[in-house]
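*Asks:* Predicted model and sequence below, questions to follow.
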Amino acid sequence: MVRPCGSPISSSILSSKAGGWQVQIPQRVWDQLLDHLKSELPREGVGVLLGSGTAVRYRKLQNVAHDETHFRLSPQEWVSLVHALEQTGERILAIVHSHPASPPEPSAEDMAGFAWPDAYMLIVSFHNPNWPQVRLYRKRGERLERCPVQIMH
């Protein structure tokens, strides 16, 4: 089931604010995520935000694409992740990837490949390496809807 940004999927990263819901990422998780994505430059980095209850963590994944402008997950790593989540009771809250040299807007390939139900897509752009930009999206039908995100200091 696809839910709009205004509907909570997990208490792990969502908080109520005037006018709807806002995704909040703890600073320590953001730092881990950003460090990983920076370490993958000039290639796209990829990972997932996982959560259970009020706990949230970042898990880096391997980009097996053979170029710098795409990401592709290892099918074996993805299956392993899904099996591990069955054991831990965590959920995939967001699929994360970077755009090393372009704005944090989903590409046609990003939109076509985003099929995980009830998850967000988080894109971090290093277009300006001194000021990474982050955008968050939810799939709604065949389009992606931008959602508010806040890094909690």
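*Replies:* Arrived safely.

*Asks:* hey, let's count contacts and neighbours off CA atoms from now on
*Replies:* Fine.

*Asks:* tell me the SS of residue 150?
*Replies:* Per DSSP: H, G, I helix; E, B strand; the rest coil, the local secondary structure of residue 150 is strand.

*Asks:* neighbours around it, how many?
*Replies:* Residue 150 sits with 17 neighbouring residues when counted by other Cα atoms under 10 Å.

*Asks:* Roughly how far does it sit from residue 87?
*Replies:* Taking Cα to Cα, to the nearest Å as the criterion, residue 150 is separated from residue 87 by 29 Å.

*Asks:* tell me the SS of the residue nearest the centre of the chain?
*Replies:* What sits nearest the mean C-alpha location of the chain, by Cα atoms, centre = their mean, is residue 96, with 2.8 Å. Classification of residue 96 using three-state DSSP returns strand.

*Asks:* Use this one as the comparison:
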Amino acid sequence: RREAPNECCGLLAGRDGLVARQFAIASDRKSPIRYFMNPREQVSALRAIRESGLDMLAIYHSHPTSDAWPSAHDQEMALFPALKPGEPPAPCYPGCAYVIISLADSDRPTLRAFELAGTDFAEVPLEIVNG
């Protein structure tokens, strides 16, 4: 909500699928329909994750006015273009989940998690626990 009406973004880190730390990263695109992580902040977060012995579990971003489903832009951002003709694109972060927070109903935000299955997103279970 802090970045509304623009999308926010960041990384989630932890172990064994349990998030221990969140890294909010500025978006270099101030847009309600697109995000682009600030490269310096992203590298700094990745370094902190590595130095703390955690794993990068997920990339998160918000959809301020739409549902918590990946857009074509989200899919494009999650894949490296194919290096050779006929080869499929490759995931930028293999094994990493993508969490989308919808603020379309600001009183009841919706969270969904996805993983890449080939070049398409597939929804995966997301459990929120306190602890």
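*Replies:* Structure's in. What do you need? What you are looking at is a predicted structure, and each value in this text was computed from that prediction instead of being measured.

*Asks:* just to revisit the earlier point, what does the residue nearest to the centre of the first structure correspond to in the second structure?
*Replies:* In the second structure, the residue matched to residue 96 of the first structure (TM-score structural alignment) is residue 60.

*Asks:* next one: residue 75 of the first structure
*Replies:* So, by TM-score structural alignment, residue 75 of the first structure is matched to residue 39.

*Asks:* hmm, back to that, quick one, what contacts the residue nearest to the centre of the first structure?
*Replies:* Contacts were defined as Cα atoms under 8 Å, 6 or more residues apart in numbering; by that measure residue 96 of the first structure touches 46-49, 121-124.

*Asks:* cool, and residue 150 of the first structure?
*Replies:* Contacts of residue 150 of the first structure by Cα under 8 Å, 6+ apart are 22-25.

*Asks:* Please report which of the residues you listed has the highest neighbour count.
*Replies:* residue 23 (22 neighbours).

*Asks:* Tell me how far stretch 112-131 of the second structure lies from the chain's centre.
*Replies:* Put simply, stretch 112-131 of the second structure sits 10 Å off its chain's centre (Cα atoms, centre = their mean, to the nearest Å).

*Asks:* where does residue 80 of the first structure land in three-state SS?
*Replies:* The three-state label given to residue 80 of the first structure by three-state DSSP is helix.

*Asks:* and if you look at residue 48 of the second structure?
*Replies:* Three-state call for residue 48 of the second structure (three-state DSSP): helix.

*Asks:* What's the match for it in the first structure?
*Replies:* Under TM-score structural alignment, residue 48 of the second structure pairs with residue 84 in the first structure.

*Asks:* which of the contacts of residue 150 of the first structure lies closest to residue 59 of the first structure?
*Replies:* residue 25 (13.7 Å; Cα to Cα).

*Asks:* what sits against the closest one?
*Replies:* If you count contacts by Cα under 8 Å, 6+ apart, residue 25 of the first structure has them with 13, 149-152.
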